[in-house]
Each structure stands twice: as C-alpha cells, then as structure tokens.
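K.L.:
got a structure for you, letters missing:
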C-alpha cells in the first residue's frame, strides 16, 4: 500500500477567474499500479483512494471557480461577470486542496461542470467532466447516477464530434477513439442501434489508423452490442458494411 503522503504532491495553479494562485493536490505519475481498465477507459487502481481523477479538478478557495487543465486559461468579460454573479457571490470559502474522499471529488466535478457551462467551455471538456463524474459514481456503486452522467457525456461527445473541438482540447482523443467511446457509452445506455453505428464508424478506420488496440476493442464491443440487441429485440442487428 502506497502512503498517501508519498503519492501526493502540491501543485500551484492560478484561478482563471480571480487570478489567485493556490495549491492543490495531485498524484505523482508512476506511483500507482493499475488493477484493470473498463471498456470505456475508466481505470481502476489497486490504491483506489489515490485514483488521479479524484484530484484532477482544482477549486479556487477564494472565488469558488472550479476547473481542470483543459479549461481555457482566460475568461471573457461577460464570462467573468457570469461567474461573479452565479458562483463567487454565493461562495462560502471551502478548502479542496488537501486529501480528498470520493464525495469531495464528486462535489468538485459538479462545481467544474457548472463553471464549464457558465463559461462555454468546449464540448469535449464538458464531456470529459461528465464521464469522469460517472466513473466516480461507478466507484460508489451508484448505477442510477452513473448512467445519468454517461448520458450527458455521450451527448457532449456527439457535439464535440460535430464541432471537432476535441482536436483542439484533448491530445489523446483521435477520431477513431472518439467513435469507439461513443459506441461504448451508447452500449452502456442500452441504445444498441447507436452503439452499433458508432462501433461501425470506428471499424471503418481499419486501413487508416495505427491504433490497432482501439480497433480490436471496437470489434469486441460491436459483437457484444449485437448480442445485447438480439436479446432486447429478438432480431438480428445490422451488419457492418
């Protein structure tokens, strides 16, 4: 078991709203052991209390603005006014910069989602927040809330695909990876037509990508989605082109 004190470190960040510098905890890269990864990329660690997603949202103790590293670094005047009126004016100073339990991480994500909506962050940024919040609820075994936020994540990822903003904000998100992820999110929602459609889009990259692992996952999950579709409808699902 890794001691929290050795795995955590203080990082100084600057609030995009009030420009106050403050310290918040982060997890040292390489300090944790992966137990397994779910088919929607949710990573489980042997030391789940030190899962990095618990700490990926920073919450300004001064003004209440919550953000992650993908947020735009500056706010427009109108965005700053919205934050001032709807967050800061109602903010009671709280400390999120020390060791976090899951419940505190959940609160930090909800604060960041509200801030992202107010400041019109890219769809991919909002989608990532929704998905990670769903994972936190998965760790809590709260299926209803997990599914609720997976649905919101899928909607935002679709908007991100339409507007191509994932290309600017998420270095790890390629088009084939996004198609696979949308397929898997819709499969988890039980929307098998949509799932099969997006897995098909991912598999259409067979001769255009070096991400062979994603293609294998798309093939496997497409087959699972087809079986689930048949169980649900009693009919064969559409074939790939």
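P.N.:
That came through, no problem. Computed from a predicted model, the values in this text were never measured in an experiment.

K.L.:
okay, CA-based contacts and neighbour counts for the rest of this
P.N.:
OK.

K.L.:
Return the residues in contact with the spatially most central residue of the chain.
P.N.:
Residue closest to the average C-alpha location in the chain (CA atoms, centre = their mean): residue 128, at 2.7 Å. Taking CA atoms under 8 Å, 6 or more residues apart in numbering as the criterion, residue 128 is in contact with residue 153.

K.L.:
Please identify which helix or strand holds it.
P.N.:
Residue 128 is located in helix 123-139, with elements delineated by DSSP states H and E.

K.L.:
tell me which residues in that helix are buried?
P.N.:
Buried residues in helix 123-139, counted by 16 or more other CA atoms under 10 Å: 123-138.

K.L.:
which one of those residues is nearest residue 148?
P.N.:
Minimum distance to residue 148 across the buried residues of helix 123-139 is 7.7 Å, recorded for residue 134 (CA to CA).

K.L.:
Any figure for the gap between that closest one and residue 113?
P.N.:
Applying CA to CA, to the nearest Å, the value for residue 134 to residue 113 is 12 Å.

K.L.:
Included below, for side-by-side comparison, is a second structure:
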C-alpha cells in the first residue's frame, strides 16, 4: 500500500495536536468513470483516504476544510461538543471499507453541525456512496445517493455557482445521473432535459451538454427495451 500512500503530520484545527495524515501519491491509474463522476482505479481506491481525521479528538473533514482557516465560533462549537466524548478513530495507514465509511460519517456530521453549504455536504454523501459502491453494498449506496441528490437539489435552488469547478448545470446533470443510477428514469430525464432543452448549453458548456444528451439517450433506449418507450 505504501506505493500509493505516505504519512505526514498536520496540526488539528480543533485540539491543536499533531496528528498523522495519510496522503496519496499522484500516480494512480484510472480505469473508467461512472455517470456520476465516480472514477474506478486500478488496484486502489483513493476515495478511502479523502477524509482527514484527527486521531486525538476525532475532528474530520476533507483536506481543503481541514486546512482552511476556521471561524473561532465554529472551533468553540466543536470543542464544546467534544468535551467528555471520545470520537477519535484509530490511525491506520491502510483503510478498509469500515474505516473509510466511519471517516465520511464523521465528516458529514461535522459539516452539518457547522451549517456547511448544501453542495459540500452533498459531495461528502456522494463520495460515501462511491465507497459503498466499491464494497458492493447497494442498500447503503442507494441511501447515500438519495441524500446527495436531495442536498444538491437544495444547493441549486439556494446557493450561488460556480463553486470550485462545479457550475449549476453540472450539478443539474449530476442529479440526473444519480437518479439514473437509482433507477428512477423519470426523475433523471426531468433533470437532464433541463440541460439538453437549453439551446445555449451546447456552446456554453459542451461537455456537460454532451454528457446529458448521451445519458438521456441511454435512458430512452433502456425504456424502449423495457417496453416503456
């Protein structure tokens, strides 16, 4: 596993202790990408290590939010919660599914506590779904995807875009892709049609338009094959 990872130490933004963090080496071979942007890699799953956590106090977040300056009121809120609680995960350089799931659930919990954006919380839920997908746990994968879709829907209604590399149209496509994987073709088509029905999308965001058109066509063909067309 050391061929893919290495250990560094970082200062926890909550307790101030030095904690060990597993980081990824850059060269990991991708094999394919699912409709909802889940990338499958050869012999290794980097999503297991997406969340950093403090082995002392139990705070967990993705790298960006672990390292970002945090308002004092947020630190105080988490410290108050952690008083007399032991939430620290045992450090291990090699994470399996249980450790990966536990890290995401902690990160999702803290993101909710700090009223993080809907988009950020949705992304954590979607990554958790990808961990379950890798494990073949369809029931929990569906649950996490449903949470992600609902949060992304709230995000496009209430939050401003772009957020990082994500545009609102990419999120609309992503919701459609999630519903496609959930087998809800009607909802998937509703979201995808918002993109392919926009004449400006082909020139403004051609990649998103092409993805939406191709997935819409796939759904149409599946419905016809099932006698629903």
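P.N.:
Happy to help now that I have it. These numbers were taken from a predicted model, which means no experiment stands behind them.

K.L.:
Quantify their similarity with the TM-score.
P.N.:
TM-score of the superposed chains, computed with TM-score structural alignment, normalised by the length of structure 2, equals 0.86; 224 aligned residues with a CA RMSD of 2.3 Å.

K.L.:
Alignment lookup: the residue nearest to the centre of structure 1 to structure 2.
P.N.:
Matched across to structure 2, residue 128 of structure 1 falls on residue 123, judged by TM-score structural alignment.

K.L.:
Same question for residue 197 of structure 1.
P.N.:
Counting by TM-score structural alignment, residue 197 of structure 1 corresponds to residue 190 in structure 2.

K.L.:
Once you drop chain neighbours, what's closest to that match?
P.N.:
residue 176 (7.5 Å; CA to CA, 6 or more residues apart in numbering).

K.L.:
Can you tell me what that neighbour aligns to in structure 1?
P.N.:
Using TM-score structural alignment, the equivalent of residue 176 of structure 2 in structure 1 is residue 183.

K.L.:
With residue 209 of structure 2 instead?
P.N.:
Aligned partner of residue 209 of structure 2 by TM-score structural alignment: residue 215.

K.L.:
residues contacting its match?
P.N.:
Neighbouring residues of residue 215 of structure 1 by CA under 8 Å, 6+ apart: 202-203, 205-206.

K.L.:
got it, and residue 28 of structure 1?
P.N.:
Contacts of residue 28 of structure 1 by CA under 8 Å, 6+ apart are 7-9.

K.L.:
overlap between these and structure 2?
P.N.:
Retained in structure 2: 7-9, out of those (criterion both residues aligned by TM-score structural alignment, their matches' CA atoms under 8 Å).

K.L.:
Mind checking which of those are buried?
P.N.:
7-8.

K.L.:
still on that earlier bit, from residue 161 of structure 1, how far out is the match of residue 209 of structure 2?
P.N.:
18 Å.

K.L.:
Just checking the distance from stretch 225-241 of structure 1 to the centre of its chain.
P.N.:
28 Å (CA atoms, centre = their mean, to the nearest Å).

K.L.:
Turn the kept ones among the contacts of residue 28 of structure 1 into a markdown table, including distance to residue 107 of structure 1 and secondary structure.
P.N.:
Shown next, in a markdown table, are those (distance: CA to CA, whole Å; DSSP: H, G, I helix; E, B strand; the rest coil):
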| residue | distance to residue 107 of structure 1 | secondary structure |
| --- | --- | --- |
| 7 | 22 | helix |
| 8 | 20 | strand |
| 9 | 21 | strand |
